[in-house]
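*Asks:* Kindly generate the corresponding structure for this input.
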Amino acid sequence: MSNQPVIIDAVRTPIGTEHGALKHATVDQLVTPLIAELAARCPAPEQIEQVILGNLRGPGGNLARYCALDAGLPQRVTGLTVDQQCGAGLAAVECARGALALNPGFVLAGGAQSASTQPRTFWPDGSTAGPDALEEFTRAPFVPERFDDPGMGLAADLVAAEHGIGRQRQDAYAARSHERAVRSLYAGTFDAEIVPVADVRSDERPRRGFTAERLARFRPIFRDGGTVTAANSCGVNDGAAMVLMTDAETHAGLGLPGLRILDAVTIGGMPARPGFGLVPAVRKLYERTGLGPGDFDAVECNEAFAGQILACLDAIGIPDERNCVQGGALALGHPWAATGAVLLTRLFTQLVREERGGRGLAAIAIAGGMGAAIAVEVC
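*Replies:* This next block holds a predicted model:
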């Protein structure tokens, strides 16, 4: 696996709540500063070959190309924008892995989401009112009509029920995520990975005093008798994250620490239970790498919903207290297409910046019943 590409740097924006601190920052204004920062840190910026960016429901065009030019990269640098819903940030890294296998040099990869400024979409409503009659298009179908296609929230509630994840455990987990994030925030843990945007320098969502007792007051929001609430779910958020990658041969001559990609898996699962999709991805990763739950020194499995991630962690054999030890998406937020790259940025901080060394695991569930997982190792 020594010929695998290496992540040599990783940064992100602060994560803002929808219509909150970053409400006026368009998606390109989130991404461009990250590209410029990583290009400035690149040991050989003239060897940057491509920018690959995950984004969904954005302004269209080719956001990666736009932001590469906006950041001042040479016109020869190409841009590729990918959409794999919540998996888009990791999909961009997988694409970069393949690109570096063919063309040595450096690639910037990541994802971005501006829920606050993304365009609204409209369909012709099919009425007799004429061609200008429009109906807002709020949710895409992720699978054909013959499949069950519940919303992510309802599906998470059903996953929790089916796997015996009760309300008390969910609230305790969510409260701990906020406690960890608040502690990290005030300790400056995130400072080295954050590039300020629009004078915003820190994550907006983490809440002090979010105890399990306080969370118990919230009502279920997706079904009667359910256990998923607004407080034990992630938010709708704005943010971006990018990593700087290079091929193994180039990295060998740099003398820099980094995260070597051991393997990456994207796999399909049950469309009716999209939040459980990271489980088959991680299991396939275990199988292909020969690694198991105890072989990872840092774990960042995305916390979309407390009940959903607890069911997944139980299924892949990772104790829940080992996941997102500095706070996860329940506290920090989940800027959809950016989150996969946020997970890798969090691993880079824990294993490389903090000089802990070892291996890391990141995984995320994807709409439509898919999941993605990646294993990395400090080199």
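
*Asks:* make it CA atoms for all contacts and neighbour counts henceforth
*Replies:* OK.

*Asks:* Going along the chain, name the helices of the stretch 1-150 of the chain.
*Replies:* Under the criterion DSSP state H, counting those that start in this stretch, the stretch 1-150 of the chain contains helices at 27-41, 63-70, 88-102.

*Asks:* Save those helices as CSV, and put in mean neighbour count and distance to residue 323 too.
*Replies:* Conversion of the helices of the stretch 1-150 of the chain to CSV gives the following (neighbours: other Cα atoms under 10 Å; distance: least, Cα to Cα, whole Å):
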stretch, mean neighbour count, distance to residue 323
helix 27-41, 21, 26
helix 63-70, 22, 31
helix 88-102, 23, 18
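
*Asks:* tell me the contacts of the residue nearest the centre of the chain?
*Replies:* Closest to where the C-alpha atoms of the chain average out (Cα atoms, centre = their mean) is residue 339, at 1.5 Å. Residues touching residue 339, when contacts are defined by Cα atoms under 8 Å, 6 or more residues apart in numbering, comprise 86-87, 89, 111, 240-241, 302.

*Asks:* Counting neighbours, which of those residues comes out on top?
*Replies:* Ranked by neighbour count under the definition other Cα atoms under 10 Å, the contacts of residue 339 are headed by residue 111 with 38 neighbours.

*Asks:* Residue 122 is nearest to which of the helices of the stretch 1-150 of the chain?
*Replies:* If you check each of those against residue 122 by Cα to Cα, helix 27-41 wins as the nearest, at 20.2 Å.

*Asks:* Let's compare: structure for the following, please.
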Amino acid sequence: MPRWLGEPMTDALIVAARRTPIGTAGRRLAGVTAAELAATVVRAAADDVGQAPSEVILGNCMGPGGNVARVAALAAGLPVDVAALTVDRQCASGLAAIELGARLVSAGSGPVVAGGVESASTAPWRFWPPRGDSPPLRYERAPFAPRADDVDMGLSADLLAQECGVTRQRQDAYAAESHARAVLAAARGEFAEEIVPVDGVAADERPRAGLTAERLARFPAAFRSGGSVTVGNSCGINDGAAAVGILPGSAPEAIGRPALRVIGAASVGVAPGRPGLALVPAVRAAMSEAGVSVADLDVIEFNEAFAGQVLACYDALAIDPSRACTAGGALALGHPWGASGAVLVVRLFTQLVRQGRGRYGLAAIAAGGGQGTALVVETCR
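*Replies:* Below you'll find the predicted structure:
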């Protein structure tokens, strides 16, 4: 009998995990649409699994609509009877898609390919319709919350850093370290097995060598006078996609295969004015379901939207920042919104499965509107 979706997971195995290089908006991946980016990793994940999935689930925030997951599945050459679903939990969309896919598999579905995609470069322009004599009004993003609580992410991160006592110096030092870690990881080939080249691009564009805290200290505040958040200690605007293949643990194709077992997942809401903190209760809920503590974790991947925001979350969870994002995070690699949560899981797969760095891993991300998603995995061989 299939189990209810809310029950603890024991039977969902991530057996494949791939991503595109992460491009800077307007640069080398600027001509590749969201569906085309997604098709690349959907095809790669399905090939790695060794069979077509029963369903493709992709997160996306700013694409053209029309069910990007379905377009990507068809563009990837999957059979027409493979169902597809696009989900939007803003920046948490990719990780939420994997959570949903894992719960479906654990409840008795067939194999699932899940992940996320974003092409900031090709995102369509959006307009509110005309009202009376007023012309159509172009807007950059949809509302995150009712108007009174709809705070921009940069401003909310700046206010959060101030409220949590995260200094400008600490933010700049952390951002510089993220770039240094990413540059070193790329040089030693850590990303090679997880990246699927796109249009001849095979490496992430954003990481910068020699980006020191002293250089970052020269940037002015970006979101409010006297603030501490700058373009230097914030993520970029990026293009990219990531996907994982999920099999039932009882499937013959999964038996004896190195994989990540999904043992806990949660999506939680908080007050929309401080969305960056939302990953904190999500992490606590996911770890509770998994029955693990921070001390048990071998690999930790948090989305680094803003240095101040992620440092505030580390502090709240009593996580030493030196333990997290050890090959760099979104500050260096980039933040392709709908894909970023799935990128975190690809990074877990590389470190825990491909490199054998331990047993337990955690991925977590916050999203506009005050939501957070977290996923806990266990290595099985």
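
*Asks:* For my notes, please list the helices of the stretch 1-150 of structure 1 in a markdown table and give distance to residue 10 of structure 1 for each entry.
*Replies:* Rendered in a markdown table, the data for the helices of the stretch 1-150 of structure 1 read as follows (distance: least, Cα to Cα, whole Å):
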| stretch | distance to residue 10 of structure 1 |
| --- | --- |
| helix 27-41 | 8 |
| helix 63-70 | 16 |
| helix 88-102 | 12 |
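
*Asks:* Which of the ones you listed sits closest to residue 180 of structure 1?
*Replies:* Sorting those by Cα to Cα, the top spot, which is the nearest, belongs to helix 88-102 at 23.6 Å.

*Asks:* Near the nearest residue to residue 275 of structure 2 once chain neighbours are set aside, how many other residues are there?
*Replies:* The spatially closest residue to residue 275 of structure 2, leaving aside those adjacent along the chain, is residue 370, at 3.9 Å (Cα to Cα, 6 or more residues apart in numbering). Residue 370 of structure 2 is flanked by 22 other residues according to other Cα under 10 Å.

*Asks:* Does residue 370 of structure 2 touch residue 272 like I think?
*Replies:* Yes: between residue 370 of structure 2 and residue 272 a contact is recorded at 4.1 Å, counting by Cα atoms under 8 Å.

*Asks:* Residue 376 of structure 1 sits in which helix or strand?
*Replies:* Secondary-structure element containing residue 376 of structure 1, defined by DSSP states H and E: strand 370-378.

*Asks:* post-alignment, that strand versus structure 2, mean distance?
*Replies:* Once the two are superposed, strand 370-378 of structure 1 sits an average of 0.6 Å from its aligned residues in structure 2 (mean Cα distance after the TM-score superposition for structure 1).

*Asks:* Doesn't residue 236 of structure 2 lie inside a strand?
*Replies:* No: according to DSSP: H, G, I helix; E, B strand; the rest coil, the state of residue 236 of structure 2 is coil, so it is not within a strand.

*Asks:* so who does the closest residue to it other than its chain neighbours touch?
*Replies:* Closest residue to residue 236 of structure 2 in three dimensions, ignoring its sequence neighbours and counting by Cα to Cα, 6+ apart: residue 334, at 5.2 Å. Residue 334 of structure 2 is in contact with 22-24, 206, 235-238, counting by Cα under 8 Å, 6+ apart.

*Asks:* run the last query once more with 10 Å
*Replies:* For residue 334 of structure 2, the contacting residues are 21-25, 204-207, 234-240, 303-305, 328, 340, by Cα atoms under 10 Å, 6 or more residues apart in numbering.

*Asks:* Quick check: the spatially closest residue to residue 350 of structure 2 that is not a sequence neighbour vs residue 329 of structure 2, distance?
*Replies:* Spatially, and ignoring its direct neighbours in sequence, residue 350 of structure 2 is nearest to residue 194 (6.9 Å; Cα to Cα, 6+ apart). Between residue 194 of structure 2 and residue 329 of structure 2 the computed distance is 15 Å (Cα to Cα, to the nearest Å).

*Asks:* Which stretch of structure 2 is the strand holding residue 376 of structure 1 matched to in the alignment?
*Replies:* On the basis of TM-score structural alignment, strand 370-378 of structure 1 is assigned to residues 371-379 in structure 2.

*Asks:* Can you show me the helices along the stretch 201-350 of structure 1?
*Replies:* So, for the stretch 201-350 of structure 1 - with DSSP H, counting those that start in this stretch - the helices run 212-215, 248-252, 278-289, 306-316, 329-332, 339-348.

*Asks:* Show me what the longest one is packed against.
*Replies:* If contacts are counted by 3 or more Cα pairs under 10 Å, 6 or more residues apart in numbering; DSSP states H and E, helix 278-289 of structure 1 sits against strand 259-268, helix 306-316, strand 359-366, strand 370-378.

*Asks:* distance of residue 335 of structure 1 from residue 318 of structure 1?
*Replies:* Remark: distance between residue 335 of structure 1 and residue 318 of structure 1 (Cα to Cα) = 24 Å.

*Asks:* so what's the closest residue to residue 346 of structure 1 other than its chain neighbours up against?
*Replies:* With sequence-adjacent residues excluded and distances taken as Cα to Cα, 6+ apart, residue 346 of structure 1 is closest to residue 300, at 7.5 Å. With contacts defined as Cα under 10 Å, 6+ apart, residue 300 of structure 1 is in contact with 322-329, 340, 342-347, 360-364, 373.

*Asks:* Give me the mean distance between the lengthiest helix in structure 2 and structure 1.
*Replies:* Ranked by number of residues, the top helix in structure 2 under DSSP state H is helix 168-187. Taken against structure 1, helix 168-187 of structure 2 registers an average deviation of 0.4 Å after superposition, with mean Cα distance after the TM-score superposition for structure 1.

*Asks:* List the buried residues in that helix.
*Replies:* The neighbour-count criterion (16 or more other Cα atoms under 10 Å) identifies 168, 170-183, 185-186 as the buried residues of helix 168-187 of structure 2.

*Asks:* do the same with stretch 119-137 of structure 2
*Replies:* In terms of neighbour count (16+ other Cα under 10 Å), stretch 119-137 of structure 2 has its buried residues at 119-123.

*Asks:* Who are the contact partners of the aligned partner of residue 311 of structure 1 in structure 2?
*Replies:* Alignment note (TM-score structural alignment): residue 311 of structure 1 maps to residue 312 of structure 2. Applying Cα under 10 Å, 6+ apart, we find residue 312 of structure 2 in contact with 157, 160-166, 276-277, 280, 306, 318.
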